[in-house]
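Undergrad: I'd like to go over a predicted model; first the sequence, then the structure.
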Amino acid sequence: MNNKVTLYMHSGSGNHGCEAIVRSLTELLHSQDPTITPDVMTNDRAEDLLYVPEDICHFVEEKHMARNVINHTLYYVYRKLTGDKESFLRYRFKPMYKNPPKVGVSIGGDTYCYDYMVEEIMLTNSMLHKLGTKTILLGCSVEPDLVKRSDVAADMKLYDKILARESITYNALLDAGVSKERLELAPDPAFTLDTKFLPLPEGWQEGKTIGLNLSPLIGMYAEDKDIALKCYEDLIRHILDTTDNTVALIPHVVWDRSNDNIPLTSLYEKFKDTGRVLLIKDHNAPELKGYIARCRLFIGARTHATIAAYSSCVPTLVIGYSVKARGIAKDLFGTEEKYVLPVQDLKSSKQLIEGYEWLNEHADEITGKLKEAIPEYIVKAKRNGSAVIELLNSKS
């Protein structure tokens, strides 16, 4: 491992949002300082290599305690006896622990949207600081209620730098006592992701294809876990019945544990005989962005699928389940209303169909707003790279 910059809390590139962050951030670092080739601690190196070349970063696999029964038992007993919660993280991140980087970059900013995932990211931040590593949290979204917890607020103040990707989080962190010297507002680095245009599949109508993305995750947040699938089914039927458009179903996460292809394949099977519903195969993040960029409209649940749409100036409706969706839309358009449909509020197909119709009616206006906003957004997103480099070069 190098001793300059290590990215951590990367879950694997089968989540193409995680991939998009790694790709865009390492490209920003390399373009600003070609001597930086960061290590990326990863849950699954083999998975990453399916999608991302190791030209400007190097993937280092975390150690998996669950795969070693003896170690798992010993560490569990030790933790029970001593109360040393960081011991599990020292094992998991052993390569980084043994050779601490000067700067540790937490790219698991989504983690702070889910209170059940917070402990390990806080413990890792603490562990790295004890090793003398400076830490920076990039592209983060934090539920305002979560940061009211004293332990989370203390953790936030421990970071040497935080770049919040939307203003709801930025203001919540200020209210929690994070100093302005350590806190900045900068768009998600994935706004800078390159786009790769592959040949379009048979049946795709340029200018007349509606992109849809659906995540199994939203079933965890909806009052009725099956409502989203039913709403998407009725929306597709509405599009087919009232227009001559094509529908493209676009997965953005393909992990076994959270696979967009499961609900999307279910939808595809219902409509494939129409010849107007396509299921896009798995691709890397720039290639998926290439498909999303050529949609007339996009309706999606995965944050980075919608960032791919926004940054390509495609009118987008987000089926959101956390602060990140609301905050990003609010910063882009001045309001989240009409641009985000919270899954918690989703009760009937009528809501989604009305959301689609509004998006369709205002498509030209929305495209104009995005064309005006996105160039500046991309410039601001480059701050994610320069902030890391500044921390690396700082003498304090």
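TA: Looks like it came in fine. No experiment lies behind these values; they were computed from the predicted model shown.
Undergrad: only C-alpha atoms for contact and neighbour calcs from this point on.
TA: Noted.
Undergrad: does the residue of the chain most remote from its centre sit in a helix, a strand or a coil?
TA: Most distant residue from the mean C-alpha position of the chain: Leu81, 37.0 Å away (C-alpha atoms, centre = their mean). Under DSSP: H, G, I helix; E, B strand; the rest coil, Leu81 falls in the helix class.
Undergrad: what's the distance between stretch 158-171 and the middle of its chain?
TA: Distance, stretch centre to chain centre, for stretch 158-171: 15 Å (C-alpha atoms, centre = their mean, to the nearest Å).
Undergrad: wait, stretch 247-261
TA: 14 Å.
Undergrad: got it, and stretch 33-53?
TA: That offset, for stretch 33-53, works out to 17 Å (C-alpha atoms, centre = their mean).
Undergrad: cool, stretch 79-86 as well?
TA: Distance, centroid of stretch 79-86 to centroid of chain: 32 Å (C-alpha atoms, centre = their mean).
Undergrad: over to stretch 271-281?
TA: For stretch 271-281, the distance to the chain centre is 27 Å (C-alpha atoms, centre = their mean).
Undergrad: this is the comparison structure:
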Amino acid sequence: MNERPTFILAGNGPYENRGCEAIVRGTVKALRHYYKDPSFICVSFFHSNEQYKRQCEQEFDEKIIHKRANQRAKLFDLNWSVYRILKVIEPEIFKNWTYKEMLPYIKDCHSVLSLGGDNYSLDYGIPERFTILDDIAIENRKSIVIWGASVGPFDKLPKYEQYIISHLQKVNGIFARESSTIKYLKEKGVTQNIYKVGDPAFLMDAIEPKELDNKIKIEEGSIGINFSPLMAKYVTGGDLKKWTNLASEIIIHVSEKTYRKIYLIPHVTSPLPNSDYEFLKSVQKITKIDKNKLILIPPKYNAAETKWIISKMFLFAGARTHSTIAALSSCIPTLSFAYSIKAKGINNDIFANENYCLNPEDLNAELVNRKIELLIENNTQIREYLQLKIPEIKKEALDAGKYLLQVEYSENI
């Protein structure tokens, strides 16, 4: 067992995205299983300096040190404009600016792990900042692993796809969290550096909040729902008002058909326009049902505490991938609102089908309720199945540490 190594965990988002925090917690758990007393430098992208400071202050794991990665802060950011010019005339300066705070640590680190779940995709644009990360690690002769991720597809941009496939063949390991990624990459000729793992978030333990809001008494038989403002892009062509009204319609329909208490559970509480909490708050406001039957969970709970709340639901329906992972890893029957490869891949790996997924084009009140009724009808059987299956997925997530040892060994011989 390697003693006291330091790992760089780079490319992730802030903890206010509970999925990003869950990835870190699960990753740390896996590495501690295979390495003795490791420490971690988390180099993440933040929306503001205040958010970064808040995360540093609230970090409870003394072995985790947080650093910032640089990105454009606003539309007319002068520094960003200067560095975009430098990208053309002095690409090394631009590259080093992005990960400036990481550079002092890279020489003595054990490996660089690129965290983030779906960074290597077109979901948020061309993933330039992450290929830059890979290049820095390779130039510094450090193992670089795309860690517990979904990758692609890139076929909408054929020229870029040609570049990224060549790039992915250079990294030391692609630790894919679902089979759809593996299938896509193998079809494109990436075969030698792929390892099948589970999403690290499956390993994060649920923790009961010390101070659970008195208004939030989880009623037995309740339904948890997570909607995100991001879904507007896929469901209503970006029309947020239209998506808000549709989300309200879905909730009313589910409430009227099931007679169950509904908890609206945010999984991203970052500033607008990405905040699940603010979106769900606006949905709750226009939803004409008894407010005692529609409870909005406040944004103060961390990832492990949010997972505990989700784990108390009779069933769960979620848009954010890691909200559904929190539910599935707690053996809660779960409906995934699948707007990318990741949700479908994870469901196929667990259930060998997509029966508990809904595509954006199929998202309407009647169909959501039909899926909810299916989860109610088969609730006991699904729970029993998950109790057998989820330990396998958790083992796959833990195996990432074992595969990392193999990658490092092969690089050193």
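TA: Arrived safely. Computed from a prediction, not measured in an experiment: that's the story for all the values here.
Undergrad: just to revisit the earlier point, now do the same for the residue farthest from the centre of the first structure: its match in the second structure.
TA: Residue mapping for Leu81 of the first structure onto the second structure gives Ile89, with TM-score structural alignment as the criterion.
Undergrad: what comes up buried for the longest helix along the second structure?
TA: Using DSSP state H to define each element, the second structure has its longest helix at helix 379-412. Neighbour counts over helix 379-412 of the second structure (16 or more other C-alpha atoms under 10 Å) mark 379, 382-383, 386-387, 389-390, 393-394, 396-405, 407-408 as buried.
Undergrad: residues contacting Val77 of the first structure?
TA: By C-alpha atoms under 8 Å, 6 or more residues apart in numbering, the contact set of Val77 of the first structure is empty.
Undergrad: ok so it is a helix residue?
TA: Yes: the assignment for Val77 of the first structure by three-state DSSP puts it in a helix.
Undergrad: the stretch 101-250 of the second structure: strands as residue ranges?
TA: 111-114, 143-149, 173-176, 194-196, 223-226 (DSSP state E, counting those that start in this stretch).
Undergrad: can you redo those as CSV with distance to Gln284 of the second structure and mean neighbour count?
TA: Below are those laid out as CSV (distance: least, C-alpha to C-alpha, whole Å; neighbours: other C-alpha atoms under 10 Å):
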stretch, distance to Gln284 of the second structure, mean neighbour count
strand 111-114, 37, 24
strand 143-149, 33, 26
strand 173-176, 37, 26
strand 194-196, 40, 20
strand 223-226, 12, 25
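Undergrad: make CSV out of these and add distance to Tyr105 of the second structure.
TA: CSV is the format used below for these (distance: least, C-alpha to C-alpha, whole Å):
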stretch, distance to Tyr105 of the second structure
strand 111-114, 10
strand 143-149, 14
strand 173-176, 21
strand 194-196, 27
strand 223-226, 38
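Undergrad: and the ones you listed: which comes nearest Tyr234 of the second structure?
TA: Taking C-alpha to C-alpha, strand 223-226 is the member of those nearest to Tyr234 of the second structure, at 15.6 Å.
Undergrad: so how much does that closest one differ from the first structure once superposed?
TA: Aligned to the first structure and superposed, strand 223-226 of the second structure gives a mean residue distance of 0.2 Å (mean C-alpha distance after the TM-score superposition for the first structure).
Undergrad: if we can go back for a sec, same for the longest helix of the second structure, what does it pack against?
TA: helix 18-34, strand 143-149, helix 341-351 (3 or more C-alpha pairs under 8 Å, 6 or more residues apart in numbering; DSSP states H and E).
Undergrad: redo these as a markdown table? Include distance to Leu113 of the second structure.
TA: Listed next are those as a markdown table, based on distance: least, C-alpha to C-alpha, whole Å:
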| stretch | distance to Leu113 of the second structure |
| --- | --- |
| helix 18-34 | 10 |
| strand 143-149 | 5 |
| helix 341-351 | 19 |
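Undergrad: please identify the deepest-packed of these.
TA: Most buried of those by mean neighbour count (mean count of other C-alpha atoms under 10 Å) is strand 143-149; its value is a mean of 26.
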